[in-house]
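A.B. asks: Curious how this folds, go ahead:
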Amino acid sequence: MLPRFEVARRLRPLDLLAPGMVDLDLDLEAAGARPVSDSHALPQPAPYVALVADVTGPATVALEAGGVRMSGSLGPDRRTGLVVSGAATTRHRSRRFGRVGRGAHVDAVALILTGPQLTLLTHDRDGWTGRARVDLLDLLDGEIDPHDPDWLASLRVSASGAVRRLRAGGFGQLGLRDLRLVSHADGTPYLRDGRPFLTATSAGAGFFATGHASVWELDPDTLDLTHRADLFARRGGKVYGDQAMHLVRDGDSWLVATSSWGSFRDPAVDEVHVEIARSDADLLDGRHVLDTRPLPLPTTGLHSVGVWDPHLVRVPATDTGAEGNHWLVGYVSASRFFVFHPVVATGADLDRLTLRAAATERRATEGTTLVPPSVAGGAWRVLASDGRDGRRGERAAYPVFDLDLRQQGVIDAEYHSNLPWPTLVPVGEELLLVGFDGTPAGGRLLGYGTHGDVVVARSVTGQSREGPA
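C.D. replies: Below is the predicted model of the structure:
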C-alpha cells in the first residue's frame, strides 16, 4: 500500500546558460578584456547552445559556422529580430511579440540554439521573454544541419553594441518535465553521498525537438535540485537531444534508455522509438554524447505508431515466478498521435523482449514506471499518469497497476496540469513523489513545450486508495 502525499515544495530551475557549463565569459568592464566584437571559438558537443549578453542599450549577438551567420538584435526602437545569412539572407520578426514594451527595461539579450530552432529572448524584471524564432532545418534546406558534429565544432560567437558582458556555452533549460529516479538495475535508488539523482527533460524554447535530457541531484532535506549533467544521443552520425530518459546503474556501467523526441518533427512522417546506450563514463557530471542504438520494444498485436517513456528493471525470478532473473520494461505505445497507453514487456535479454501486458483501453496514459516491492509495500507495481484527455474515470490521476496492468487503485496525491509522472524517491522512512506541471515560461511566442515547474510531495500518515478501481 502506498501512502498519501502532500505537496511540500514547488521550484522552477530556469537557466538559459547552464551553470558550470560556461565556455566563454567576457567581462567588458574588466581590465584587459578582449573586445566582444571579436569572433570567439565556441565548439559544442550538441546543438544546445546559449549566448547571454548583459546590455545597457541596443545590441546584437551572433553565432556563425559553416558559412552561415545567425544573429539576434535589440534595436534603438525596442524592436527585436533575427537575421540568418548563408546562401541568402532572411530576416525574422514577430509582429505580436517582437517589440519590447515601453515600461520594460531590458538588461540582457540571449540567442539560443535548441535542436534545430534558433530563438532570441530579452530579459527584464519580469524574466525572459521570447521575441523571435526560426527553424534552421526548414529555413536552410540542407545548407547546414545543426545536428552535425563537424558544424557544431566550428561554432564561433560575437556581439556588438551596448554589451557589458558576454557569456556563452551549453544551454540549460526553461523548465523540467519527465522526471525519473536514477536507479540500480533492481529498481532501487542510486545514491552518491546519500543523495539520490533524477533525470529530466530540460525544456527548450518550443516543441519536442528543442528539449534534451539532463541529470539532477536532489537534496532530500531542502528538496533543492542541482544540475549535474546533460546527456545527448548520437545516431546516424548526428547528435540529438533525446528525452524521457531512464538512467540505470547496471554493474560497473550505465544503461541509458531514451525516447527519440530529439529527431521528432512531424507526426505524419516521424516515428518515435526508444534508443539505448551503455557507458563506463561518469554520467552524473558534465556533458556527454552517447552512441545509441534502437531498443526493440514489442508491440505484437497492438496498432502502434510509436513507443516512448522507457523504464527498465532487472528482477529476480522469485519476484514474478519467471525462470531465472529477467528484465521488465515499462513504456508507452501510441495507437495514433496522440492517443497512448502503458505497456509492460519482459525477457531474459533486452534485445529479445516479449509483450507481457498492455492497457489498450487507456487513451492518455504515460510515464510508465516499475516500482519494486521494497518501495511499493510488498509487491511489484506499475505506476503511470492519466492525462485529462482520457476517458471518464481515467482522468487526472496516478493509476496503480500490477505487472499485468490490472488497475489496483490510484495514488492519493494532487494531480497537476499536463501529464506529471509519478516518480517515487525513498528517503529514510518516507517517500517523496516527484512530478511536474504544465506551467510555461518565456512568453507566449514559445508556445507548448517550455513546461514545467517541479512539484515535490512528501508521504504523510494514511493510506492510498489502492484497491478495486
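A.B. asks: going forward, measure contacts and count neighbours with C-alpha atoms only.
C.D. replies: Fine.
A.B. asks: Enumerate the helices of the stretch 301-450 of the chain by residue range, in sequence order.
C.D. replies: Ranges of helices in the stretch 301-450 of the chain, per DSSP state H, counting those that start in this stretch, are 317-320, 373-376.
A.B. asks: So which elements touch the first one?
C.D. replies: This points to helix 317-320. Helices and strands touching helix 317-320, as assessed by 3 or more Cα pairs under 8 Å, 6 or more residues apart in numbering; DSSP states H and E, are absent.
A.B. asks: Distance from the chain centre to it, please.
C.D. replies: Distance of helix 317-320 from its chain centroid, counting by Cα atoms, centre = their mean, to the nearest Å, is 33 Å.
A.B. asks: The structure of the following sequence is requested for comparison with the preceding one:
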Amino acid sequence: MTALASLPRFAPAGRRRPVDLVVAGSTLTQVLAPYAAVTGPGSLELASGDDRMVARYDGSAAWLEVTTGGRTTVHRSRRHASTAGPVREVGLTLTGTHLTVLTRGPGPWTARARVDLADLVDTRAEAWLAGLATDAPVAGRFGQLGLRDLRLVDGLPDDRVVLSATSAGPGFFDTAHTSLWELDRATLGLTHLSDVFFRRPDRPGAYGDHATHLLRDGDQWLVTTSTWGDFDRARPTVGVTLARTSADLLTGAHLLDTEALDLPVDGLGSVGVWDPHVVRVADGWLVGYVSATRFFRFHPVVAAGPSLDALVLRGAATGLGQTEGTTLAQVGGQWRVLASDGDARRYPVLDLDLREVGRLDAPYPSNIPWPTLVPDGAGWLLVGFNGRRTAGALPGYGTHGDVVFARSV
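C.D. replies: Below you'll find the model as predicted:
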C-alpha cells in the first residue's frame, strides 16, 4: 500500500494516450463480453447466428446496417457520415450495446455512425458472443480510445507497477471496460496486459464494468468494481461488486463472477456508490468509495470493519459536491484519504473521519483525475488523466482521456 513520510510537491512529467481499436494479438475467441472490433480497408461485417452488423464505406461516406430477426435497418448520420476524402482504414466496434463505424487516415479514428442495439439483440448473452465471426483482416477484443480512472494494483512486488484503468469506448460510460497496464516509471511507457469483464450476481450476461481496484491478497485477487457497464441516464443506478479469483489477471482476457459488496451509506441519502479502494489493515479492512446524493452530485466515504461483509460507516465528506477517486494512503504513519475535487480543481487530503487536513500540491488536469500515487525510487509519481476527447464529435462525452503524469520534486 502507498506510504508517504510527508506530502511532496509535484511537477508535470508527461502524457500518454494509447489508442487501439483492436487489442494487438487478440482474436474474436477472446471476446468474453461485448467489446469487440474489426478493421480493414473497406466495408466490414460482424455476425453471430442470423444477426449481421455491417459497416459500409463507399469511398466518401460510412454508415451501419444491422440485420436481426430477418429485418435490416440502416443507420447513417446526416452530419458525420461523410469523410474529407478517401480513408486508409475502416473500423467497426461493438462496445456494450453500441455499434460504431469509424474511419482513419487522413487524421485519427473518427466515428461516422453509431446505433444502440439494446432493442435489437442481447449483445451481453454469452452464447451470442461465442458465435461472433468475421472475415475482416484484423479482428479481436476492443482496445481503447483513451484511459481514465487509473488506480495502482496493490500487493505486487515493488519492482513491478501495474495500473487498472477504464478503457474508454466511443460513447458514454456504458461503452467502456476495465483493463490492466504495466507502467515503466523511467519512460512513462504503458503496456497493455489484459482486460477484465464481469458477470453480475443479479442478472445474466457479461458486462464491461469499470472504475476498478485490484488487490493481491495472499494467493488470490480481490477485484472491486463499479457497475457502470450498463449505466442508463434515464434510470441511473451504480453499485459496487466484488470478485475473488486465483486466475492470472495480468495476461489475456477474463470474465469474473461477482457478488454485491454492501457499502454502508446510512443517513447519506445515497442513490449510488462507486470508485472502491480496498485496504487490509491490522484489525480488518478499510474501504474508500464515493456516494452520490443524486446524479451527478457525489462525495467521498470511508467504511471499516473486521471483514468485507461487516463494514460500518466511518466518515463521509458530504460538503463536497463533485469529488471522487477516493484513495487510501499512509502519510507520516497515519491513514489518509486522498480525493479529487472537480469543483475546486484540487486534491484534498482528509483523515479517516473525512475531515480535511491538507491537500496535494500538484497540477490538476481537466475532468476529475484520480490522485493515484506510485512509488518512484526515493520519490513519487502522481498518475491522473484529463477530459480530452477523441474520435470526433459523434461519440460525445466518455472518450477521455490522456494519462497525465507528475513527479515529486
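A.B. asks: hang on, the earlier thing: would you turn the helices of the stretch 301-450 of the first structure into JSON lines with mean neighbour count and distance to residue 172 of the first structure?
C.D. replies: Below are the helices of the stretch 301-450 of the first structure laid out as JSON lines (neighbours: other Cα atoms under 10 Å; distance: least, Cα to Cα, whole Å):
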{"stretch": "helix 317-320", "mean neighbour count": "12", "distance to residue 172 of the first structure": "40"}
{"stretch": "helix 373-376", "mean neighbour count": "16", "distance to residue 172 of the first structure": "32"}
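A.B. asks: These into JSON lines, with extra columns for distance to residue 245 of the first structure?
C.D. replies: Compiled in JSON lines, the helices of the stretch 301-450 of the first structure are given as follows (distance: least, Cα to Cα, whole Å):
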{"stretch": "helix 317-320", "distance to residue 245 of the first structure": "25"}
{"stretch": "helix 373-376", "distance to residue 245 of the first structure": "21"}
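A.B. asks: ok, the residue nearest the centre of the first structure - contacts?
C.D. replies: Among the residues of the first structure, residue 201 comes closest to the average C-alpha position under Cα atoms, centre = their mean, at 1.2 Å. Contacts for residue 201 of the first structure (Cα atoms under 8 Å, 6 or more residues apart in numbering) come out as 176-179, 211-214, 243-245.
A.B. asks: coming back round to it: out of the helices of the stretch 301-450 of the first structure, which comes closest to residue 431 of the first structure?
C.D. replies: Evaluated over these, closeness to residue 431 of the first structure peaks at helix 373-376, with 8.3 Å, by Cα to Cα.
A.B. asks: residues making contact with the closest one?
C.D. replies: The contact list for helix 373-376 of the first structure (Cα under 8 Å, 6+ apart) reads 1-2, 379-381, 426.
A.B. asks: so which of these is the most crowded?
C.D. replies: Within the contacts of helix 373-376 of the first structure, most neighbours by other Cα atoms under 10 Å means residue 381, with 22 neighbours.
A.B. asks: Map it across to the second structure for me.
C.D. replies: Residue 381 of the first structure maps onto residue 336 in the second structure, with residues paired by TM-score structural alignment.
A.B. asks: give the contact list for the closest residue to its match other than its chain neighbours.
C.D. replies: Among residues not flanking residue 336 of the second structure along the chain, residue 351 sits closest, at 4.9 Å (Cα to Cα, 6 or more residues apart in numbering). By Cα under 8 Å, 6+ apart, the contact list for residue 351 of the second structure reads 335-337, 357.
A.B. asks: Specify which member of those residues is nearest to residue 29 of the second structure.
C.D. replies: Distances from residue 29 of the second structure to those, taken as Cα to Cα, are shortest for residue 337 (41.3 Å).
A.B. asks: what about the closest one, how many residues close to it?
C.D. replies: Residues near residue 337 of the second structure, counting by other Cα under 10 Å, number 26.
A.B. asks: Then residue 356 of the second structure?
C.D. replies: By other Cα under 10 Å, 15 other residues sit near residue 356 of the second structure.
A.B. asks: In the first structure, what sits opposite it in the alignment?
C.D. replies: Aligned partner of residue 356 of the second structure by TM-score structural alignment: residue 407.
A.B. asks: Report the spatially closest residue to its match, excluding sequence-adjacent ones.
C.D. replies: In space, residue 407 of the first structure is closest to residue 401, 4.2 Å off (Cα to Cα, 6+ apart).
A.B. asks: contacting residues for that neighbour?
C.D. replies: Going by Cα under 8 Å, 6+ apart, residue 401 of the first structure touches 381-383, 407-409.
A.B. asks: now, among the residues you listed, which is nearest to residue 51 of the first structure?
C.D. replies: Using Cα to Cα, residue 383 is the member of the contacts of residue 401 of the first structure that sits closest to residue 51 of the first structure, with 39.6 Å.
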